[in-house]
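A.B. asks: Structure for this input, please:
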Amino acid sequence: MAACIFCKIIKGEIPCFKLFESDKTLAFLDINPLSKGHALVIPKFHGATLTDIPDEHLSELLPVAKKLATATGAVNFNILQNNGRIAHQIVDHVHFHMIPKPNEQEGLGISWPQKETDMEALKALFEEIKPKV
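C.D. replies: Take a look at the predicted model:
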């Protein structure tokens, strides 16, 4: 896609600090890092959300994120992938963040608004989703 910043990075039109590259995957340092070593792992296949990417273009993404975590020495880290605006996606090209969490102040800060479980509703949801998987 012509206007996609990540596609421009893939084509070499915009420079990056490349950490890994294969025929299907590119990983580079984030230019607006949340912590030291914050990197992005992207498929070279353009798609806005995870469901837009063929499985064969997804196979390297998590192994590369794992390599980056190991390379940075991160013991605590987040792997983050957002889909859609209300899920906080800004760039419309699938990307995984590998964000080291060296201490309480650096890295990704999140809250987890856990809700009380309605077991009957959970069972109904299970019965709805399971046949589709």
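A.B. asks: Please make it C-alpha for all contacts and neighbour counts, starting now.
C.D. replies: Noted.
A.B. asks: Once you drop chain neighbours, what's closest to F20?
C.D. replies: Among residues not flanking F20 along the chain, A27 sits closest, at 5.0 Å (C-alpha to C-alpha, 6 or more residues apart in numbering).
A.B. asks: Kindly confirm my reading that the one you found is in a strand.
C.D. replies: Yes. According to DSSP: H, G, I helix; E, B strand; the rest coil, A27 belongs to a strand.
A.B. asks: so who does it touch?
C.D. replies: K18, L19, F20, E21, A39, L40, V41, I42, V64 (C-alpha atoms under 8 Å, 6 or more residues apart in numbering).
A.B. asks: quick one more, to check against the first:
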Amino acid sequence: MATAAECVFCQIVAGELPAHRIHEDGAAVAFLDQRPLFPGHTLVVPRAHVETLTDLAEESVGPYFTAVRRVAAAVERGMEADGSFVAENNRISQSVPHLHTHVVPRRRKDGLRGFFWPRHHYADETEARRVAARVRAEV
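C.D. replies: All right, here's what the predicted structure looks like:
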């Protein structure tokens, strides 16, 4: 587990590392990804050092996602995109252990395929009900 002092994103939030900032408010800072899928690919991070969405304090969820929403709209308008892809990883495939949400401008037939995962059907309704019950029990 990285400490806030060791965290690259915390250093960007603190102004200790350079980044092309897009937006900042009391809850979040948004900046261009250094290795974008497409130009305009932006990362939104909470100011507080938390590793995953489930670590984000309940009272911070609304303000954080308000910033994500604002950035998604700005990326779409600014890049004249048809839409956007908004995603975040928790632990697996999370290159920096600090919560961050990707906002990627999308265009029809833009060729973005490898970023998506294969989708499958449930074997039957029984399996779907069993999976739903397991997750529902944890809510």
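A.B. asks: Just the TM-score for the two chains, thanks.
C.D. replies: In this superposition the chains share a TM-score of 0.84, using TM-score structural alignment, normalised by the length of structure 1; 131 aligned residues with a C-alpha RMSD of 2.0 Å.
A.B. asks: For R106 of structure 2, see how far away the alignment partner in structure 2 of the residue nearest to F20 of structure 1 is.
C.D. replies: In structure 2, the residue equivalent to A27 of structure 1 is A30, according to TM-score structural alignment. Distance from A30 of structure 2 to R106 of structure 2, counting by C-alpha to C-alpha, to the nearest Å: 18 Å.
A.B. asks: got it, and H121 of structure 2?
C.D. replies: Relative to R106 of structure 2, and taking C-alpha to C-alpha, H121 of structure 2 is found at 26 Å.
A.B. asks: These two: who's more crowded?
C.D. replies: Taking other C-alpha atoms under 10 Å, H121 of structure 2 and R106 do not tie; R106 has more neighbours (22 against 6).
A.B. asks: what's the counterpart of the more buried one in structure 1?
C.D. replies: By TM-score structural alignment, R106 of structure 2 lines up with K101.
A.B. asks: One more: E58 of structure 2?
C.D. replies: Under TM-score structural alignment, E58 of structure 2 pairs with D55 in structure 1.
A.B. asks: since we're on its match, how many residues are nearby?
C.D. replies: Neighbours of D55 of structure 1 using other C-alpha under 10 Å come to 10.
A.B. asks: Strands along structure 1, start to end?
C.D. replies: 18-21, 25-29, 39-43, 77-80, 96-100 (DSSP state E).
A.B. asks: can those strands go into TSV with extra columns for distance to A121 of structure 1?
C.D. replies: Output for the strands of structure 1, formatted as TSV (distance: least, C-alpha to C-alpha, whole Å):
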stretch	distance to A121 of structure 1
strand 18-21	44
strand 25-29	39
strand 39-43	36
strand 77-80	28
strand 96-100	31
